[in-house]
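Q: All I have is the shape, not the residue letters:
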């Protein structure tokens, strides 16, 4: 993931044991976003956080660290559980992002 982040002018640093990558192609991918969320400032993939830029990484650090801990807790089940929680929320007519329990936990810490 790190070499990918460094393409097209991206850079990576380690902050409190978590790799934070920003810029370059990472910014472009985050601006495209995910179908159920849209564009975003940052996303967590295990112990790696991708952010559009340093300001995004700084402002989302607490939120994204919750996701790092969720990855540690759930391991390889995290992504399927996260996606299933979004699907259940959507099927119930709720917001698949904001009403996802993994996101609610992260927002409780960061808002």
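A: Alright, I've got the coordinates. Since we're looking at a predicted model, the values are computed, not measured.
Q: use CA for all of it now, contacts and neighbours both
A: Fine.
Q: What ranges does the chain have for its helices?
A: Secondary structure of the chain by DSSP state H: the helices cover 2-5, 24-32, 54-74, 78-91, 101-110.
Q: Any chance of CSV for those, columns mean neighbour count?
A: Formatted as CSV, the helices of the chain follow (neighbours: other C-alpha atoms under 10 Å):
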stretch, mean neighbour count
helix 2-5, 15
helix 24-32, 17
helix 54-74, 17
helix 78-91, 16
helix 101-110, 15
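Q: Just send those back as CSV, with distance to residue 48 too.
A: Converted to CSV, the helices of the chain look like this (distance: least, C-alpha to C-alpha, whole Å):
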stretch, distance to residue 48
helix 2-5, 8
helix 24-32, 12
helix 54-74, 8
helix 78-91, 14
helix 101-110, 16
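Q: hold the first one in mind and look at this next one:
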């Protein structure tokens, strides 16, 4: 069953690999956590260019790209829920997510915070 989930999400994982690959030329580091490739773009949180990114972490299939390793650790439960969403939806998730944001905006709601995929991922977070 695990092979099917990886295969179903593989096109999205390929997108993540392609997007993250150039970062390795500039010092990005990867480690596997529970079958997910977590890629930290920088070891230093104070790297100025990181503040210009429109995200702290983003998921594509079984690839999570985060600004730093600390960000990846802090957001692991949230981002790994997105991995499970990719496993359920497969490649159509690449369209379903932005369409859900558009739907929320058309309803006068917040595109990111009210996106049901984000609501579901936030529900998996542990607040200490």
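A: Now that the structure is in, tell me what you want to look at. All figures in this text were calculated on a predicted structure; none of them were measured in a lab.
Q: Any idea what the TM-score is?
A: The TM-score (TM-score structural alignment, normalised by the length of structure 1) is 0.84; 103 aligned residues with a C-alpha RMSD of 1.8 Å.
Q: out of the helices of structure 1, nearest to residue 18 of structure 1?
A: With C-alpha to C-alpha as the measure, helix 54-74 is the member of the helices of structure 1 nearest residue 18 of structure 1 (8.3 Å).
Q: between the helices of structure 1, which one is nearest to residue 16 of structure 1?
A: Of all those, helix 54-74 comes closest under C-alpha to C-alpha, at 9.8 Å.
Q: according to the alignment, that closest one goes to what range in structure 2?
A: With TM-score structural alignment applied, helix 54-74 of structure 1 matches the range 69-89 in structure 2.
Q: swap in stretch 94-102 of structure 1?
A: So stretch 94-102 of structure 1 sits over residues 109-117 in structure 2, by TM-score structural alignment.
Q: Could you list the buried residues of that stretch?
A: Neighbour-count burial for stretch 109-117 of structure 2 flags 111-112, 114-115, 117 (criterion: 16 or more other C-alpha atoms under 10 Å).
Q: Mind listing residues that contact it?
A: 82, 85, 97, 100-105, 118-119 (C-alpha atoms under 8 Å, 6 or more residues apart in numbering).
Q: what about 6 Å?
A: Residues from elsewhere that reach stretch 109-117 of structure 2 (C-alpha atoms under 6 Å, 6 or more residues apart in numbering): 100-101, 104-105.
Q: cool, stretch 83-96 of structure 2 as well?
A: Contacts of stretch 83-96 of structure 2 (C-alpha under 6 Å, 6+ apart): 5, 8-9, 12, 61-62.
Q: cool, stretch 9-19 of structure 2 as well?
A: With C-alpha under 6 Å, 6+ apart, stretch 9-19 of structure 2 has contacts from 60-63, 86-87, 90-91.
Q: contacting residues for the residue at minimal distance from the centre of structure 2?
A: Note on structure 2: the residue nearest the mean C-alpha position is residue 59, at 1.7 Å, using C-alpha atoms, centre = their mean. By C-alpha under 6 Å, 6+ apart, the contact set of residue 59 of structure 2 is empty.
Q: and if you look at the one 10 residues further on?
A: Counting by C-alpha under 6 Å, 6+ apart, residue 69 of structure 2 touches residue 40.
Q: how much space between it and residue 33 of structure 2?
A: Using C-alpha to C-alpha, to the nearest Å, we find residue 69 of structure 2 at a distance of 12 Å from residue 33 of structure 2.
Q: residues near residue 13 of structure 2, how many?
A: Residue 13 of structure 2 has 25 neighbours, counted by other C-alpha atoms under 10 Å.
Q: Please say which position in structure 1 it maps to.
A: Checking with TM-score structural alignment, residue 13 of structure 2 has no match.
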